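> with the sequence up front, the predicted model follows.
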Amino acid sequence: MGRLFGTDGVRGVANADLTAELALGLSVAAAHVLAEAGTFAGHRATAVVGRDPRASGEFLEAAVVAGLASAGVDVLRVGVLPTPAVAHLTGALGADLGVMLSASHNAMPDNGIKFFARGGHKLADELEDRIESVYAEHRTGAPWDRPTGAGVGRVRDYDEGLDQYVAHLVGVLPNRLDGLKIVLDEAHGAASRVSPEAFARAGAELVTIGAVPDGLNINDGCGSTHLDLLKAAVVEHGADLGIAHDGDADRCLAVDHTGAEIDGDQILAVLALAMREREALRSDTVVATVMSNLGFKLAMEREGIRFVQTGVGDRYVLEEMKEHGYALGGEQSGHVIILDHATTGDGTLTGLMLAARVAQTGRTLRDLASVMERLPQVLVNVPDVDKSRVSTSAELAAAVSEAERELGSTGRVLLRSSGTEPLVRVMVEAADIEQARSVAGRLADVVKSALG
């Protein structure tokens, strides 16, 4: 059996890769690993369990709840809420662990299981490995230690969760949103109730789209991966800006009043300046990944803000932030972490903070985002190659060096192996789009010949 945990939990096609049996077994294993300091030290361990609206989440939630309760863990079932809400409630309620059922921006047939440790934090690799080890051990025949009688876990619905989370979001805003007209695209996902409620309480006038989940339409032509509907709605309604979430609302992308996209790098740039202004940007530092646009790096240097880069994945951004006490980090895809108020990327919080900056300054989002210029970026996926040799091929290294000399200080090359597929991603940035395409095409050809 290969490693079950990927970059963000355990994910796959529901009822094929991710079965009820797997969900139940992993939940029991997680209970033993994450709640052992609680259950096995004399007090009742508690878990918070939430999900997005996917139809498969109904049976997977039942399996997870059954697994946790059978291991002696009391379960607070919060229903359909965003991933960051489950993380927040895990910490706020003092729970021993949290579980979120979602495949984020993936298509409806997929689903996933994300576990949170005490405090609502994502799991370190070693904790995931321990859960897998315990699961594998008992899957091959070793019996579980099963409580009986009064020792089994109790299950209750925690309906207060939505209001508690919304109150938290509105309570941390630096200013209200009165006077702003905002279009929200909820991707027919987990934030379909939460996000409109939070923005309305903060004073915004709202137009909401993609907020009627039926279990089958999540991320279907809407949300942060399909911005055309939001762009059109912002222009049609004369809105000041638009906010788009993905299925579990841990990310946020935006649209300005003209219908132009504002990506995660631009959002980070706007928030970094706002947080520095109110002395909330600790060490005047922002954390982002190697996939961030070079224009973001150049803008932060020009503004006197330090830019720290990590590997691809919001978990690596978060690890860097926690280790050094930084307050702001994120990804180009819209995962933005504001660590003073959230333990993970939070799309609703990000959107609220972005709108608050527009309201506070009286400037358009287009104007605020112009602090950085997005350099043309070309990404080419090269399939069916030996990705393990990306860092050892002399031919490839020579080609990259030549490309970097050609691009100079206004360009960049990044070669990255896919974490899930036999392919290499070639990313090239340049001041000119044609140059970026040309260099990317040449490098892709070298990848094919050197690693094919």
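On my side now, so go ahead.

> could you use CA atoms for every contact and neighbour count after this?
OK.

> list the contacts of stretch 128-136.
Here stretch 128-136 makes contact (C-alpha atoms under 8 Å, 6 or more residues apart in numbering) with 3-5, 25-26, 28-30, 33.

> which one of those residues is nearest residue 247?
residue 5 (19.7 Å; C-alpha to C-alpha).

> just give me the neighbour total for that closest one.
17 (other C-alpha atoms under 10 Å).

> and for residue 417?
Residue 417, neighbours per other C-alpha under 10 Å, totals 20.

> quick check, it in contact with residue 447.
No: between residue 417 and residue 447 there is no contact under C-alpha atoms under 8 Å: 11.2 Å.

> give the residue farthest from the middle of the protein.
residue 149 (39.8 Å; C-alpha atoms, centre = their mean).

> below is structure B, check it against A:
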Amino acid sequence: MIEQGCVIGDNVTIGAVSDLKRPIIWNGVTIGDESYLAACVIARGTRLDRRAQVLEGAIIGPLSIVGEEAQISSNVRVWPSKRIESGAILNINLIWGSTANRNLFGQRGVTGLANIDITPEFAVKLGAAYGSTLKAGSQVVVSRDQRGFSRMISRSLISGLMSVGIDIQNLEATAIPISRTMTPKLGVSGGVHLRAHPDRMDHILIEFFDDEGINISKSQEKKIEGAYFKEDLRRVGIADIGIMAYPAQIIETYRQTFETQLDLDSISNSEPKIVIDYAYGVSGAILPQLLTKFGCDAIVLNASLRQTSVPTEERESLLHQLGQVVEAVKANLGAQVSANGEQFILVDESGLPIRGEWLTALMVNTIFTAYPRSIVVVPVEASSAVEQIARRHDGRVIRTKSNPTALMEAAQANSNVSLGGSGDTGFIFPQLHPGFDAMFSLAKLLEMLATQGRSLVQIQAELPRICHKSYVLRCPWKIKGALMRYLVEIHHHEQLELIDGVKIINPQNDNWVLILPDAGDAFVHIVANSDDRE
């Protein structure tokens, strides 16, 4: 239906059953079927997909794309060459970023370009949306890494939380394992941690915890998204605005919790020598205090705090330097700590790095030796070496979806779990706290090496052969579902494992191929595992 008063330029395509109420449409615009446009401006070359809605006063800049069933709210401005995802509801101007997403949360928390996608204005509204899903007067832990943009965004997020009547326990700059430890100890309703994204140096990552320190569930994420997009934000009177406190003795509390899970005598009696590269992260201000108390001879590298993220090339250079130092001083091991205290790479006595699936297998072997017949939780893409090691020790392996929340929940839900995670995600020791913790992992590894009387080189010699490769292929969003259905249809159910994505297994051995859609981008991950490199 085209009402009187519409202005339509040249070479405009209008789909069937579209409803146009006095819009101004420039040249070369394509409008999909069943779209709704009301008193808006659609600039040159823009494409609106099926059932898109653009409301009164909105202006869409040239060469933009509005996805299927997306909605542009009244008086919203979209700058040129932007893309609004299918199903997205855009109620703020889209100026700096390139894309308006239909979801706030991705595979792991809320992430985006620092000060472009994740701005102070965005953080205020996000904080208010999160706080509106909690009861007024609730308390929330807020922490961050040492970087300036994390400080800026955390202050904005705190303002949003306080505006809806949420009290803040501000841990300021600290490692994320400490935040997870303090969340249940402070008796708060949840927590938020802000940091540089572990894999994208120009991105910021915002993670939300529940009252136990586990990443919040998908249902809670949807509640926050609903409050954010619908602007269903609570407002409280001046007397009920949240207050902020700064808890004391955070590191001491973490250290005491840390010590209860370790055999300190075994560590101190073995007098281990360890070289640790902190890669200029905040964990460098914490771990030296802990290791000194455990009687370790710790040589520290790059422990000063840096405001910017360390590029991948520099991190590899630091790892090479670490290997040289370990070999020169004849240390028991070396470790490079990253991801705000969650992840690490080991270096053995000969200066060679141990990472990825080799690190997973080494930690699983060591933990099963210390705790036979226990349970280990790993992501679906971990190598089959884990099961081979478990069979040697009468242990059990639980595989989960390929996301941190699933690993945390499974590690907490199952009794007798001794270890969770992988070399890529970091490791969980559920008796300590529910999250990944590189600092405790290293201390526990030193304890197990001392009690077992083994070195890293000796453990590696015992590991099964690992032939494990992964690839990333571009795959349009619209094809992902059809691809998964096709793979399920053409394979017998005995060959399939559908924990996450589609894993095609060989029932006769431990060989398999996993096709795993990426939750945040137009990619699929293909992971292959075999007992032979051929």
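Perfect, thanks for sending it. Just so we're clear, the structure is a prediction, and the values are computed from it rather than from any experiment.

> who touches both of residue 417 and residue 447 of the first structure?
residue 424.

> now the helices for the second structure?
Ranges of helices within the second structure are 120-132, 148-163, 176-185, 218-229, 250-260, 264-270, 287-293, 312-329, 356-370, 385-392, 404-413, 438-452, 456-462, 477-490, based on DSSP state H.

> mean deviation of the second one from the first structure?
The one in question is helix 148-163 of the second structure. Superposing on the first structure and averaging over aligned pairs (mean C-alpha distance after the TM-score superposition for the first structure), helix 148-163 of the second structure comes out at 1.3 Å.

> what stretch of the first structure does that helix fall on?
The alignment of helix 148-163 of the second structure onto the first structure (TM-score structural alignment) covers residues 55-70.

> any idea how far that stretch is from the chain center?
23 Å (C-alpha atoms, centre = their mean, to the nearest Å).

> repeat for stretch 94-102 of the first structure
16 Å.

> got it, and stretch 171-189 of the first structure?
On the basis of C-alpha atoms, centre = their mean, stretch 171-189 of the first structure sits 19 Å off its chain's mean C-alpha point.

> check which residues of that stretch are buried.
Buried residues in stretch 171-189 of the first structure, counted by 16 or more other C-alpha atoms under 10 Å: 173, 175-178, 180-189.

> what distance separates the start and the end of that stretch?
End-to-end span of stretch 171-189 of the first structure (C-alpha to C-alpha, to the nearest Å): 23 Å.

> contacts only, for residue 88 of the first structure.
Residue 88 of the first structure touches 119-120, 165, 342-343, counting by C-alpha under 8 Å, 6+ apart.

> residue in the second structure matching it?
Residue 88 of the first structure maps onto residue 181 in the second structure, by TM-score structural alignment.

> quick one: its match from residue 430 of the second structure, how far?
For residue 181 of the second structure relative to residue 430 of the second structure (C-alpha to C-alpha), the value is 11 Å.

> same question, residue 20 of the second structure
From residue 20 of the second structure to residue 430 of the second structure the distance is 58 Å (C-alpha to C-alpha).

> same check on residue 476 of the second structure?
38 Å.

> how about TSV for the contacts of stretch 128-136 of the first structure, with distance to residue 107 of the first structure added?
Below are these laid out as TSV (distance: C-alpha to C-alpha, whole Å):
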residue	distance to residue 107 of the first structure
3	22
4	20
5	19
25	25
26	23
28	27
29	27
30	26
33	31
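
> give me the buried subset of those.
Neighbour counting with 16+ other C-alpha under 10 Å marks 5, 25-26, 28-30, 33 as buried within the contacts of stretch 128-136 of the first structure.

> give the contact list for the residue most central in space within the second structure.
Centroid-nearest residue in the second structure: residue 108, 3.1 Å away (criterion: C-alpha atoms, centre = their mean). Residue 108 of the second structure makes contact with 207, 403-405, according to C-alpha under 8 Å, 6+ apart.

> what residue in the first structure is paired with it?
Per TM-score structural alignment, residue 108 of the second structure is aligned with residue 8.

> counterpart of residue 182 of the first structure over in the second structure?
So, by TM-score structural alignment, residue 182 of the first structure is matched to residue 274.

> how much space separates its match from residue 448 of the second structure?
Distance, residue 274 of the second structure to residue 448 of the second structure, using C-alpha to C-alpha: 14 Å.

> what sits against residue 451 of the first structure?
385-387, 389-390, 393 are the contacts of residue 451 of the first structure under C-alpha under 8 Å, 6+ apart.

> 7 Å instead?
Contacts for residue 451 of the first structure (C-alpha atoms under 7 Å, 6 or more residues apart in numbering) come out as 385-386, 389.

> of these, just say which sits nearest to residue 330 of the first structure.
For the contacts of residue 451 of the first structure, the nearest to residue 330 of the first structure is residue 389 (28.7 Å; C-alpha to C-alpha).

> which residues sit in contact with the match of residue 182 of the first structure?
297-299, 331-334.

> can you check residue 411 of the first structure too?
Here residue 411 of the first structure is in contact with 429-431 (C-alpha under 7 Å, 6+ apart).

> switch to 8 Å and redo it
Residue 411 of the first structure neighbours (C-alpha under 8 Å, 6+ apart): 294, 404, 428-431.

> do residue 19 of the first structure as well
Under the criterion of C-alpha under 8 Å, 6+ apart, the neighbours of residue 19 of the first structure are residue 60.

> ok, the equivalent of residue 301 of the first structure over in the second structure to residue 41 of the second structure distance?
Matched to the second structure by TM-score structural alignment, residue 301 of the first structure sits across from residue 391. Remark: distance between residue 391 of the second structure and residue 41 of the second structure (C-alpha to C-alpha) = 66 Å.

> more neighbours: those two, which one.
Comparing residue 391 of the second structure with residue 41 by neighbour count (other C-alpha under 10 Å), the higher total belongs to residue 41, at 22 against 14.

> circling back: of the buried residues of stretch 171-189 of the first structure, which belong to strands?
When those are checked against strands (DSSP state E), the matches are 181-185.

> which one of those sits closest to residue 13 of the first structure?
If you rank those by distance to residue 13 of the first structure using C-alpha to C-alpha, residue 185 comes first, at 24.9 Å.
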